[in-house]
Each structure stands twice: as C-alpha cells, then as structure tokens.
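Colleague: the following comprises the amino acid sequence and a computationally predicted model.
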Amino acid sequence: MTSTVATASTNFFLAAAENRCSCYTLTNSSPISDARIRDIVVSAVKHSPSAFNVQSTRAVVLVKQDHQKLWDFGDAALKKAMPEQAYAGLAAKVQGFRAAYGTVLWFEDQSGLDALKQKNAALQHVIPQWSSHSSGMAQLVVWTALELEGLGCNLQHYNFMSEFREKVRNEWNIPETWALHSQLVFGAPLDGLKRSRERTYLPLEDRVKMFGRD
C-alpha cells in the first residue's frame, strides 16, 4: 500500500469515528439486509482485540419482532424498578427504542474470563477491566460500521435491572456464563444522522500528552 493510499484510508477511518453519533429518532426499517447486519457483527466480534486473546465478547442480534419483545421486557422491568414519576419520564424513551429496527445485545462470557484468572492469579483484579475494554472496542466497531451503512444507533444499559437480564436470558436461551453489558439499538434514522445537541470538547492539550517527539 502506498503512503498516499494509506493516508487516505486512515483519514476515512478517523472521519468515520468522528462522525459517529447517538441517534434516537429511529424507524423500524433498515437500508441493508439482515445478513449484512449479522456479517458486520460477526466481523467485529472476530477481529476486535481481547486480553491474552481470550475472545470473551459475545453478541446476540435481535431484529423485528424479537427486537420489539426485548423492549417490551425493558418497559415492564422499568415500570417495576422505578418510582411512578421516574417511570413516566422514561417510558417514552423505551418506546423510542422499541420503534427502531433491531438491537445488538452485548455480553462477556465469564467462563473464559474465569479461566484466564486461574492462569494469571496475580492479574485477577484487572481482568474485569480488560473484559470491559474488549466489549467496548467491539461495540464501537459495530456502531461505526452500521452508521457507515446508513443506520443510526444509540447505546443503552438496561441490564442494571435483574428482571430485564433474566427475561433476556430465558427468552433467547442465553448461557448462564454470559453477562449482559449493553444494548446497541439501531434503525434507519427518521430525519437523517444528526446530533441531538452540538458536541463540545475539553481542551485537548489537557487530555493528550506526548514525550520524546522530534
């Protein structure tokens, strides 16, 4: 690969990362096939890095009626978990998730992580952090790739409710060792990919340091 081509590829990659945003006005349609969505998730799970190559990240893709069922579970669990006034303020958001096309459920397989702890006793305390790093990288790859294909996405964490976790596990026969981390909701944007508010940035000189440069 020539340096010019490499630079162009890098710039395209960085632009995709820069343009990624949370989109909440989603429809129950998709500009790409279900097979293409699955291929993107498979590629991300396969190629995203993990500590000691433990490959602990797992994903379940729900579309159409299964996606809607997921957010019916979310609504029911939220109604039980939250005070009435708090639920009233969140119910419309859940219906917005339900109105989308699909959700990628992100899990980490604890059996592989437990085995890694046994092999590396001195590092047990940091392995959960590494697990979260692996999951986050795979999620970002899928989120960015789906946006490049014309889908909007937003990331949710309704797994804080035990009833929601159990409903998910029972409905889709999820292995006991898979721990639910997040839910990436996606669908065709209702009015295009745009931010709900302007993104602001803290001073980068306070966030990035470099030493030993030319």
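Modeller: Noted; the coordinates are in hand. Residues are numbered from 1 along each chain as shown.
Colleague: for the rest of this, base every contact and every neighbour count on C-alpha atoms.
Modeller: OK.
Colleague: ok, longest strand in the chain?
Modeller: Longest strand in the chain, counting residues (DSSP state E): strand 178-187.
Colleague: next one: it to chain centre, how far?
Modeller: On the basis of C-alpha atoms, centre = their mean, to the nearest Å, strand 178-187 sits 5 Å off its chain's mean C-alpha point.
Colleague: check stretch 125-132 too.
Modeller: Distance, centroid of stretch 125-132 to centroid of chain: 17 Å (C-alpha atoms, centre = their mean).
Colleague: next one for the comparison:
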Amino acid sequence: GVGTVLFFEDQHVIKGLQEQFETYADNFPIWSEHSTAIAQFAVWNILAEQGIGASLQHYNPIIDEKINATFNVPAHWKLRAQLVFGSIEDEAGEKAFIEDESRFKTFG
C-alpha cells in the first residue's frame, strides 16, 4: 500500500441529531453507518477509476488508540474503516456467491 484513508464518525454529531430529533433517535447510529459505508464505496470507486488498487479493512477497535494518538484524533470520533490503497499487483481472485434465488426475495 501507498496510503490509507481513515473513515471516522463524529459521535457528537450523531448524539446531537438524536437529541434534536428524538422520534428518530435510535436510527441515527444506523444512518451514520449507512453514510460512512457509501462514502467508503465512493472513494474506492474513485480510486479504481484511476487504476489504483484498494482494500477495505476493519481493524478497529484494535488500532483505535494508536490511530487517535498518532493523528491527534478527537476522542469522540469513532474509527469505522481503513481503505488501504496503492498499486495493483495482481487481479482480484474469483469470489463465490450464494445463488441469487437464495439471496434475494421478490414480493408483489
């Protein structure tokens, strides 16, 4: 890898939204996860479009303290993922999937 993109969630923002919109309070942590996931996907796609390889990792909470200390990250920022990027050394291997009929249900 050449570098790493670190994805954080600001827990103060989430808590503030929970207090501001109490009816939806339980959903804000979930929606925050959705937001960071789509951001991770978007960054990965941008790198891929430029011919840069990437691998999404989730070493937290194992690395949280060291990351926070190294980069002086506020304690209320929660590390969610690490996107390691660099040159493409080899093509991605084949991945097995469950058949669509088992994974997806259609109603209506």
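Modeller: Looks like it came in fine. These figures come from a predicted structure and were not determined experimentally.
Colleague: over in structure 2, find the residue span the longest strand of structure 1 aligns onto.
Modeller: Counting by TM-score structural alignment, strand 178-187 of structure 1 falls onto residues 77-86 of structure 2.
Colleague: what are the contacting residues of the matching stretch?
Modeller: Outside stretch 77-86 of structure 2, the residues within contact range by C-alpha atoms under 8 Å, 6 or more residues apart in numbering are 1-11, 36, 40, 44, 47, 52-61, 64.
Colleague: and stretch 46-55 of structure 2, by the same measure?
Modeller: Counting by C-alpha under 8 Å, 6+ apart, 44, 83, 84, 85, 86, 87, 88 sit against stretch 46-55 of structure 2.
Colleague: which position in structure 1 aligns with residue 35 of structure 2?
Modeller: Match for residue 35 of structure 2 (TM-score structural alignment): residue 134.
Colleague: are any of the contacts of stretch 46-55 of structure 2 buried, and which?
Modeller: Buried residues within the contacts of stretch 46-55 of structure 2, defined by neighbour count using 16 or more other C-alpha atoms under 10 Å: 44, 83, 84, 85.
Colleague: check those and tell me the two furthest apart.
Modeller: Farthest-apart pair in these is 44 and 84; separation 9.5 Å (C-alpha to C-alpha).
Colleague: the strands in structure 1, which residues?
Modeller: Per DSSP E, structure 1 carries strands over the ranges 57-63, 102-109, 152-156, 178-187.
Colleague: what number of residues lie near residue 16 of structure 2?
Modeller: Residues near residue 16 of structure 2, counting by other C-alpha atoms under 10 Å, number 13.
Colleague: which residue in structure 1 aligns with it?
Modeller: Matched by TM-score structural alignment, residue 16 of structure 2 corresponds to residue 115 in structure 1.
Colleague: thinking again about what came up before, between strand 102-109 and the longest strand of structure 1, find me the angle.
Modeller: Using axes from the mean of the first three to the mean of the last three C-alpha atoms, to 10 degrees, the inter-axis angle of strand 178-187 of structure 1 relative to strand 102-109 is 160 degrees.
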